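Asker: Quick one: sequence and predicted model below, then my questions.
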Amino acid sequence: MEKLQAALAKARAARHEATETVRPGPVLRDQHVRKPSKSNTTETIWEALPRFDLSPAVLRQHRIIAGEANSDATPFDLLRTKIILQMEQNGWSRLAITSPEPSCGKTTLACNLALGLGRHTSSRTMLFDLDLGSPSVHEFFDLKMRYGLPEVLTDMIAFEKQAVRVTDNVAVSISPHPEKDPTRFLMMDRTAEFLDDIQRDYAPDIMIFDLPSALSSDKALAFLKNVDCALIVARAEYTKFKKLDRTEIEVAANTNVLGVALNGCRRGTLSDSDLS
């Protein structure tokens, strides 16, 4: 554990030196970089999304605990606040979440972060499951839907008929079925256009993208050009420093590295999620 903490400190110092000049985020097609105002039309479009009430028992089963303020949710609340401050400071709104390899807890963190952000009633959050080869957000939230993001991206179905609101100000777009060739959806021009349309029409304050692990394939790296920043999730006593270091290098080549969240820490060492 001490070796991993030292490695994270070393990576943090190296990351700070390498990112003194912040990489620019994606620019919308119409070149308007200012966040759209929440007009009456935006309110209407947002409220038109179907509402799905989450099951507290299902959430607990999958360790999704940040929807309510309590001591268990404190680590996610601290992480949420750090993320909000850094993203607001840089004018960012699109956050990718990835990990060096599977089983680091990135989807658990993404779902908790989305619901934690949802407790800020003055802002809106959208969570997209883009781990198209192995999607799981629908299982964590027990969302049983026929269509997923691939059907939206290929214009088979409209976004408003596929996405749902799980709270008043948190919307989720899932992918209920694994795709045989996920990379083609993540790389096609239509995906970038779709994100611009969503940002213009729904005006979310933060868009969270649950991506595949960065080292298992090229899927995550193929998408990073569409986001402002990325959070890397490592797992204590599981993630090797060499893999973490390689992931940071790969991610930093494509977008801004927001930080590293160390997941699965034992009590008495670090908090359950620590943004370095």
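Answerer: All right, it came through fine.
Asker: Only C-alpha atoms from now on, for both contacts and neighbour counts.
Answerer: Will do.
Asker: What are the boundaries of the helices in this structure?
Answerer: Assigned by DSSP state H, the chain shows helices spanning 2-18, 40-47, 56-61, 74-90, 106-118, 137-141, 149-153, 182-187, 189-202, 219-223, 241-252.
Asker: Now the last one: buried residues?
Answerer: In this case it means helix 241-252. Across helix 241-252, burial judged by 16 or more other C-alpha atoms under 10 Å covers 241, 243-245, 247-248, 251-252.
Asker: The fourth one too?
Answerer: Of the residues in helix 74-90, those buried under the neighbour-count criterion (16+ other C-alpha under 10 Å) are 74-80, 82-84, 87.
Asker: neighbouring contacts of it?
Answerer: If you take C-alpha atoms under 8 Å, 6 or more residues apart in numbering as the criterion, helix 74-90 is touched by 66, 93, 109, 112-113, 116-117, 258, 271-275.
Asker: and with 10 Å instead?
Answerer: Here helix 74-90 makes contact (C-alpha atoms under 10 Å, 6 or more residues apart in numbering) with 22, 24-25, 65-71, 91-95, 109, 112-117, 119, 205-206, 228-229, 231, 258-259, 261, 270-276.
Asker: Just the buried residues from those residues, in ChimeraX please.
Answerer: Applied in ChimeraX, the following selects the buried portion of these according to 16+ other C-alpha under 10 Å:
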select :25,65,66,67,92,93,94,95,109,112,113,114,115,116,117,119,205,206,228,229,231,258,259,261,270,271,272,273,274,275,276
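Asker: let's bring in a second one:
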Amino acid sequence: MSQQPNKQRHLITVTNPRSPVSEAFRALRTNIDFSSIDEQIQIIMVTSSGPEEGKSTVTANLAAAYAQADKKVLLIDGDLRKPTAHKTFSLSNRYGLSSLLSQQADLNEVIQESGVPNLYLMTSGPIPPNPAEMMASNRMSTVLQELRQQFDVILFDTPPLLAVTDAQIVASKSDGVIMVVSYGKVKRDIAVKAKANLDRVGAKMLGVVLNNVKRKASEGYYYYYYGN
């Protein structure tokens, strides 16, 4: 499949790879790679404390940054309540993660080419009545083990931490977690509470992405801070 940057309007790493924002995503990728010396960080969950903090946009751009580094990357839309990845990449959501977990589709049927070289997408699939139970299932664990054999990096976009329990469940199955925080929108105590939910399930916190900070009027509206 050929690149379709006009359809991938949120992927600044694809449409403008030399921009300061794209460089920030590459720096984030590098920091993640060096964040663990003894253990491989392969499955990375991206979440936020609340809605509309930009986590899905961050996940998609970080996935593209990994793909540009010649990694075979899978982006999983694990938000089985308000999925967006299929819209970002202009792909069908007829079959996806929910179809796979409910055994209505096979693995090869739910992995699609994204239009970005080296980057593949597993959309959410039809919205199920029991998202949390699906995430906690043995089937989910088995699927992730299979995917580890096929991809270098797996990025898992999940619902906000304080909204539902889905993200906490996925965190326990991931190698590390990144939390996206929208600058000036989320109060500190809310973010701290969200992190406490991750600590409760023994998640490995890789860092925080501070989103929507303007440095200069001439630059884009993202700026990312990475740290433990």
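Answerer: Sure, I can see it. These numbers come from a predicted model, not from an experiment.
Asker: quick revisit: same list, the helices of structure 1, but as a markdown table with distance to residue 160 of structure 1 please.
Answerer: As requested, these are exported to a markdown table (distance: least, C-alpha to C-alpha, whole Å):
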| stretch | distance to residue 160 of structure 1 |
| --- | --- |
| helix 2-18 | 39 |
| helix 40-47 | 8 |
| helix 56-61 | 24 |
| helix 74-90 | 27 |
| helix 106-118 | 19 |
| helix 137-141 | 17 |
| helix 149-153 | 9 |
| helix 182-187 | 19 |
| helix 189-202 | 10 |
| helix 219-223 | 22 |
| helix 241-252 | 31 |
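Asker: What's the match for residue 56 of structure 2 in structure 1?
Answerer: Matched to structure 1 by TM-score structural alignment, residue 56 of structure 2 sits across from residue 107.
Asker: so who does residue 219 of structure 1 touch?
Answerer: So residue 219 of structure 1 contacts 130-133, 181-187, 211-213 (C-alpha under 10 Å, 6+ apart).
Asker: could you flag which of the residues you listed are buried?
Answerer: Here, 16+ other C-alpha under 10 Å leaves 130-133, 182-183, 185-187, 211-213 buried among those.
Asker: out of these, which one sits closest to residue 102 of structure 1?
Answerer: residue 213 (5.8 Å; C-alpha to C-alpha).
Asker: which residues of structure 1 does stretch 163-178 of structure 2 align to?
Answerer: Counting by TM-score structural alignment, stretch 163-178 of structure 2 corresponds to 216-231 in structure 1.
Asker: Go through the matching stretch and flag the buried ones.
Answerer: Of all the residues in stretch 216-231 of structure 1, those buried under the rule 16+ other C-alpha under 10 Å are 219-231.
Asker: now these as CSV including distance to residue 102 of structure 1?
Answerer: Listed next are those as CSV, based on distance: C-alpha to C-alpha, whole Å:
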residue, distance to residue 102 of structure 1
219, 13
220, 12
221, 15
222, 17
223, 17
224, 18
225, 21
226, 22
227, 21
228, 23
229, 20
230, 16
231, 15
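Asker: ok, for residue 257 of structure 1, nearest residue in space, not its chain neighbours?
Answerer: In space, residue 257 of structure 1 comes closest to residue 230 once its chain neighbours are excluded; the distance is 5.1 Å by C-alpha to C-alpha, 6 or more residues apart in numbering.
Asker: Wait, that neighbour touches residue 252, no?
Answerer: Yes. Here residue 230 of structure 1 lies in contact with residue 252, judged by C-alpha atoms under 10 Å, at a distance of 8.6 Å.
Asker: From residue 147 of structure 1, how far out is the residue nearest to residue 257 of structure 1?
Answerer: 27 Å (C-alpha to C-alpha, to the nearest Å).
Asker: now do residue 93 of structure 1
Answerer: Using C-alpha to C-alpha, we find residue 93 of structure 1 at a distance of 26 Å from residue 147 of structure 1.
Asker: same deal with residue 215 of structure 1?
Answerer: For residue 215 of structure 1, the distance to residue 147 of structure 1 equals 28 Å [C-alpha to C-alpha].
Asker: Same question for residue 3 of structure 1.
Answerer: 44 Å.
Asker: what do you get for residue 87 of structure 1?
Answerer: Separation of residue 87 of structure 1 from residue 147 of structure 1 (C-alpha to C-alpha) stands at 31 Å.
Asker: can you check residue 91 of structure 1 too?
Answerer: 32 Å.
Asker: Please apply the same query to residue 112 of structure 1.
Answerer: 23 Å.
Asker: Now do the same for residue 188 of structure 1: its match in structure 2.
Answerer: Aligned counterpart of residue 188 of structure 1 in structure 2: residue 137 (TM-score structural alignment).
Asker: Next, the contact list for its match, please.
Answerer: Residues near residue 137 of structure 2 by C-alpha under 10 Å, 6+ apart: 101, 169.
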